[in-house]
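Peer 1: predicted coordinates and the sequence they were generated for:
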Amino acid sequence: MCIHDHKISPTLMPNCFTGSEAMFADLCYFSVGSVQLTFVFLVLPCLLLGYLGQAAFLMENLTTSEQVFFSSIPSWAFWPVLLVANIAALIASRTMTTATFSCIKQSTALGCFPRLKIIHTSRKFMGQIYVPVINWFLLVFCLAFVATFGSITDIGNAYGTAELGIMMMTTILVTIIMLLIWQINIFIVLLFVIFFLGLELVFFTSVLGSAEAGSWVLLIFAAILFMIMYIWTYGSKLKYESEVKQKLSMDLMMELGCNLGTIRAPGISLVYNELVKGIPAIFGHFLTTLPAIHSMIIFVCIKYVPVPVVPQSERFLFRRVCPKSYHMFRCIARYVVSQCFGHGHDLILLEH
């Protein structure tokens, strides 16, 4: 955050505990009650005292060019606060990478982001994942960002833009939850939006005035990320519509007969597609190009459903596609977004 020409760094002490927020959301390490109590009785007082103290220090030292956060604390508390600040930075970096991995995994499951290699590091906790490409990207991007600017003022401007963007997005998402899930009175929702979003927009317009001093990097990065997600979503939609239009008709399958006009070799063939009904066009390409096809064919479709838990008995839905002599089946694997595995692991489960 930047006010005029003075440098203000966020209070770092509460970050040791605010990091638990993302860990709770991603890995369920902490209970809801513990997070609520910590935020109300520890984080909020620390933030208020920290920011009010810095504001009071600025009012008394308008011409200071030092780092306000460390200049406003007593000299005897410098080293303890520096130690806590470094611990908070370590926790914040761990939280950021965990939250990024979780967002990428869920975006991939929803079809909003290109598929990446996701490694599940624990068999007990489903949320513990590692995305090598994203991890290396964060490393390179952070080093390039710090090396390019090298000024805490520019980094502070970028931080303020990112923080206000998160606050506005949180307000928008809470508004949607209030309308669709909690079903709160529309007038109360409007008051909530006008007050909080209006206040956040005022601050956001102020930080946009310093966009050329560091904030432009995050704005460009957000625009590039949005374009990647938009293009991938648009392309996935076109691909699905194409599969629906070009799927093979049942009349054609009946004309080919139970041998499908080719040689049926022993074994099981798994054909992954997005269709929940019908035979994909790619299967017709297999029939015309491959010298033989397996004796049992299973069309695998993985869907992610918006429910908290999918019972084990309802996770895999099997049904016959053609008459019994064809030995063709469809398997719909249903997963919650937070329960999804890599696609390769799903196919191995189905094959067994």
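Peer 2: All right, it came through fine.

Peer 1: all contacts plus neighbour counts: C-alpha atoms, from now on.
Peer 2: Noted.

Peer 1: ok, the residue nearest in space to the middle of the chain to residue 158 distance?
Peer 2: The central residue of the chain, meaning the one whose C-alpha is nearest the mean C-alpha position (C-alpha atoms, centre = their mean), is residue 103 at 1.3 Å. Taking C-alpha to C-alpha, to the nearest Å as the criterion, residue 103 is separated from residue 158 by 21 Å.

Peer 1: now swap in residue 4 and tell me
Peer 2: Distance check for residue 4 against residue 158: by C-alpha to C-alpha, it reads 15 Å.

Peer 1: and the strand or helix carrying the residue nearest to the centre of the chain, which residues are buried?
Peer 2: With the criterion set as DSSP states H and E, the secondary-structure element containing residue 103 is helix 78-109. Taking 16 or more other C-alpha atoms under 10 Å as the basis for neighbour counts, the residues of helix 78-109 that come out buried are 81, 84-85, 87-89, 91-92, 95-102, 104-109.

Peer 1: likewise stretch 272-281?
Peer 2: Residues of stretch 272-281 classed as buried: 272-276, 278-281 (neighbour count, 16+ other C-alpha under 10 Å).

Peer 1: for that stretch, which outside residues touch it?
Peer 2: Contact with stretch 272-281 is made by 240, 243-244, 246-250, 299-302, 321, 332, as judged by C-alpha atoms under 8 Å, 6 or more residues apart in numbering.

Peer 1: and those residues, which are buried?
Peer 2: Buried, going by 16+ other C-alpha under 10 Å: 243-244, 247-248, 299-302, 321, 332, out of those.

Peer 1: strands - which of those land there?
Peer 2: Cross-referencing those against strands under DSSP state E gives 299-302, 332.

Peer 1: can I assume residue 269 sits in a strand?
Peer 2: Yes - residue assignment for residue 269, taken from DSSP: H, G, I helix; E, B strand; the rest coil, places it within a strand.

Peer 1: from the chain's centroid, how far away is stretch 149-162?
Peer 2: Taking C-alpha atoms, centre = their mean, to the nearest Å, the mean C-alpha location of stretch 149-162 is offset from the chain mean by 24 Å.

Peer 1: buried set for it?
Peer 2: By neighbour count, with 16+ other C-alpha under 10 Å as the criterion, the buried positions of stretch 149-162 are 153-162.

Peer 1: so residue 215 versus residue 274, what's the distance?
Peer 2: From residue 215 to residue 274 the distance is 40 Å (C-alpha to C-alpha).

Peer 1: sorry, slip of the keys, the one I care about is residue 108.
Peer 2: Residue 108 sits 14 Å away from residue 274, going by C-alpha to C-alpha.

Peer 1: alright, now check it against this:
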Amino acid sequence: MADTSSKASDNAHASHGHGRTGLLGLAVGAIGVVFGDIGTSPLYTLKEAFSPHYGLTANHDTVLGILSLVFWALMIVVTLKYVTIIMRADNEGEGGIMALMALAQRTLPRNSRSAYAVGILGIFGASLFFGDGVITPAITTLSAIEGITIVAPKLHTWIVPITLAVLVLLFGTQRYGTQRVGRVFGPVMLVWFVSLAAIGVMNIRHNPEVFHAINPWWGMQFFMTHGTHAIFILGAVVLAVTGGEALYADMGHFGARPIRHAWYWFVLPALMLNYMGQGSLLLLDPAMARNPFYLGVPDWARIPMIGLATAAAVIASQAVITGAYSVARQAMQLGYIPRMRIQHTSKDTIGQIYIPWINWILMLAVIALVLMFRSSTALASAYGVSVSGTMLIDTLLLFLVARAMWPKARRWVLPLCILFGIIDTAFLVANGVKFLDGAWFPVVLAIVVFTVLRTWRRGRTLLYDEIVKDGIHIDTFLPGLMLAPPTRVPGTAIFLTGQSGIIPHALLHNLKHNKVLHETNVFLTVETLNVPTAPKDKRLKMEPIGDDFYRVTVRFGFMETPDVPLALMRSCDAGGGIPFDPMDTTYFASRENVVAGRHRGMPIWRDRLFAFMHRNAAPATGFFRIPGNRLVELGAQVEI
């Protein structure tokens, strides 16, 4: 079953526009986007492992033990878990924790407690992802620019200002889109990984014995030698696998096969050669532990390498920022965060988007993080908690999907999920002990984001219940209205409503103030499905309810950008239904003014938080791409 799912995933990607693009081209594109985060881990992983924080001495057995743990972490967590297994759990060709959550919920009874618990898990995982989106740009850029202290130690005080300048420039140019810059991402990262491999090979020749670290015995011996203290070292080892979740999250852009081939045959060998080269240097001179990456670069190449590392850090940051936009759009579609203005930065690729609110919030958080920690070593203490937490949630969701949807493969996948869970838990514990040293930041950030997401979701439910409770049912209202019908005017009126079966407030206000009724009246509800793209046969449903009134439901997938007028026009082009003339159609929408009420549904502070978010949310009409010159908005006050 797993193999079938994998093939279906690849076919799905072909239909997403990759069918004519060669496997090599997609693999190069994936190298430029998908592997940026994990590809910059050699900048700081071994440096952190031998920092004074852990109290390790870079002797023979310790170096081989750490290298063995890094190698097997990459093999088990990234290669086996994400690349080989979890990428088979595609949701209509899409990946990522939100897609996996929707897939897992599909295996459970609708509206059940188990489905609710899976939703909580997925949303908390998405919250942790935003924490990763803040830390990755900070630590990768800082660790790249810290190389200048190897060339010119007196420039140490310039590290933070240069880092801030690079980050401000990165976030400030997001509104222009990544289409043009993205064309050079692949070649730059190709040069980066080739450089990693070349530097690694050059340093390995000093002490080829480092290849013994491939034997897992050295990792086990490390644990036997250091006892329980060895678990804490996993807080540094996990830095080698940060970015592994991105391989799955970006599967929808490139397909499973290109990502797998790029990882197996290019990225993984380059990373391991560099790690082995750094280990060889440490065996040669333990003092190089202060920065084994840059000290392993020849003197003549250090300045160019700082430039290349900075470019790689920017690309890694870009991938995480773009991922944050995608996750935010999915969360909007699934009803977990308020609607925000989305700008499309490409006429050809719908997935290239820019969300100003997310961009500036991320930028402020990243700048605050750099100013608080001021070095990659200090930041490494904060890094890892969000990554290991997301990986553990991925394992739990994978277990549910494999048990329900992979009857043949689950015999070997489920035992592996137990192994993955043990490793993920060990990583989480190792990073949890660093809570007071900086790990509190991503935890607090994730809790804040989670609270916002759950408050918005719960508030929407309460708002819906209040509208339904005080609303008038269509089946009872229309017959009474048509007993003494108001004047009918030419044209089509479309009333947007989130409550199917209830008369929209906009219609009642229109009748009260204008005392007219259009010839054709449509009650329009927009729904989001738990699949990336809505099937054509489920896109639009029309139901006549008499006297030229219609109930219409338009459905979109959680990866789509809703365009209601376009969906209605396409239904006309397909024949049947209501003839929508854009120049003779008026959209009516209700704009509820939410008032917080005590002892009703949520604590008062959450009511006020929801009311604040509701006031500042982008109007549904703009989110659904309804033209402003064809729109009439009418207000209503609702207490929750």
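Peer 2: Looks like it arrived, so ask away. Here the structure is a predicted model, which means the values were calculated and not measured.

Peer 1: related to what we said a few turns ago, immediately after the helix holding residue 103 of structure 1, which helix or strand?
Peer 2: The C-terminal neighbour of helix 78-109 of structure 1 among helices and strands, as given by DSSP H and E, is strand 119-120.

Peer 1: matching residues in structure 2 for the following helix or strand past that following strand?
Peer 2: Note on strand 119-120 of structure 1: by DSSP H and E, the next helix or strand toward the C-terminus is strand 129-130. When structure 2 is aligned by TM-score structural alignment, the counterpart of strand 129-130 of structure 1 is residues 353-354.

Peer 1: and for stretch 41-48 of structure 1?
Peer 2: Aligned using TM-score structural alignment, stretch 41-48 of structure 1 spans residues 265-272 in structure 2.

Peer 1: need the contact partners of stretch 116-128 of structure 2.
Peer 2: Residues outside stretch 116-128 of structure 2 that contact it (C-alpha under 8 Å, 6+ apart): 97-98, 100-102, 104-105, 327, 386-387, 389-390, 393, 397, 442-443, 445-447, 449-450, 453.

Peer 1: what does residue 476 of structure 2 align to in structure 1?
Peer 2: With TM-score structural alignment as the criterion, residue 476 of structure 2 lines up with residue 251 in structure 1.

Peer 1: got the contact list for that match?
Peer 2: Contacts here follow C-alpha under 8 Å, 6+ apart; on that basis residue 251 of structure 1 touches nothing.

Peer 1: just say helix, strand or coil for it.
Peer 2: At residue 251 of structure 1 the chain is in helix, as set by three-state DSSP.

Peer 1: adding secondary structure and distance to residue 113 of structure 1, write the buried residues of stretch 149-162 of structure 1 out as TSV.
Peer 2: Converted to TSV, the buried residues of stretch 149-162 of structure 1 look like this (DSSP: H, G, I helix; E, B strand; the rest coil; distance: C-alpha to C-alpha, whole Å):
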residue	secondary structure	distance to residue 113 of structure 1
153	helix	33
154	helix	30
155	helix	28
156	helix	29
157	helix	28
158	helix	25
159	helix	25
160	helix	26
161	helix	24
162	helix	21
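
Peer 1: quick check: the host helix or strand of residue 218 of structure 2 aligns to which part of structure 1?
Peer 2: In this assignment (DSSP H and E), residue 218 of structure 2 forms part of helix 216-226. Against structure 1, there is no aligned range for helix 216-226 of structure 2 (TM-score structural alignment).

Peer 1: do stretch 162-182 of structure 2 as well
Peer 2: Under the alignment (TM-score structural alignment), stretch 162-182 of structure 2 falls on nothing in structure 1.

Peer 1: what about that stretch, how long is it end to end?
Peer 2: In stretch 162-182 of structure 2, first residue to last residue: 23 Å (C-alpha to C-alpha).

Peer 1: what comes into contact with it?
Peer 2: Stretch 162-182 of structure 2 is contacted by residues 32, 137-138, 141-142, 145, 314, 318, 343, 345-346, 352-354, 356, 359-360, 363, 367, 370 when judged by C-alpha under 8 Å, 6+ apart.

Peer 1: got a ChimeraX select line for the buried ones in these?
Peer 2: One line in ChimeraX is enough to select the buried ones among the contacts of stretch 162-182 of structure 2; burial here means 16+ other C-alpha under 10 Å:
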select :32,137,138,141,142,145,314,318,345,352,353,354,356,359,363,367,370
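
Peer 1: distance of the nearest residue to residue 321 of structure 1 once chain neighbours are set aside from residue 25 of structure 1?
Peer 2: Distances taken as C-alpha to C-alpha, 6 or more residues apart in numbering put residue 329 closest to residue 321 of structure 1, at 5.1 Å, once the chain neighbours are dropped. Plainly put, residue 329 of structure 1 is 38 Å away from residue 25 of structure 1 if you go by C-alpha to C-alpha.

Peer 1: and residue 67 of structure 1, by the same measure?
Peer 2: Taken as C-alpha to C-alpha, the spacing of residue 67 of structure 1 relative to residue 25 of structure 1 amounts to 33 Å.

Peer 1: cool, residue 19 of structure 1 as well?
Peer 2: To residue 25 of structure 1, residue 19 of structure 1 is 10 Å away according to C-alpha to C-alpha.

Peer 1: the two: which is more packed in?
Peer 2: More crowded of residue 19 of structure 1 and residue 25, by other C-alpha atoms under 10 Å: residue 19, with 19 against 15.

Peer 1: so that one touches residue 89, yeah?
Peer 2: No - under the criterion of C-alpha atoms under 8 Å, residue 19 of structure 1 is not in contact with residue 89, lying 9.8 Å apart.

Peer 1: tally of neighbours for residue 389 of structure 2?
Peer 2: Look at residue 389 of structure 2: counted by other C-alpha under 10 Å, it has 21 neighbours.

Peer 1: that one matches what in structure 1?
Peer 2: Residue 389 of structure 2 maps onto residue 165 in structure 1 when the alignment is built from TM-score structural alignment.

Peer 1: which residues are in contact with that match?
Peer 2: With the criterion set at C-alpha under 8 Å, 6+ apart, residue 165 of structure 1 makes contact with residue 204.

Peer 1: what's the helix or strand for it?
Peer 2: The secondary structure element spanning residue 165 of structure 1 is helix 152-180 (assigned by DSSP H and E).

Peer 1: what's the average distance of that helix to structure 2?
Peer 2: In this overlay with structure 2, the average offset of helix 152-180 of structure 1 from its partner residues is 2.6 Å by mean C-alpha distance after the TM-score superposition for structure 1.
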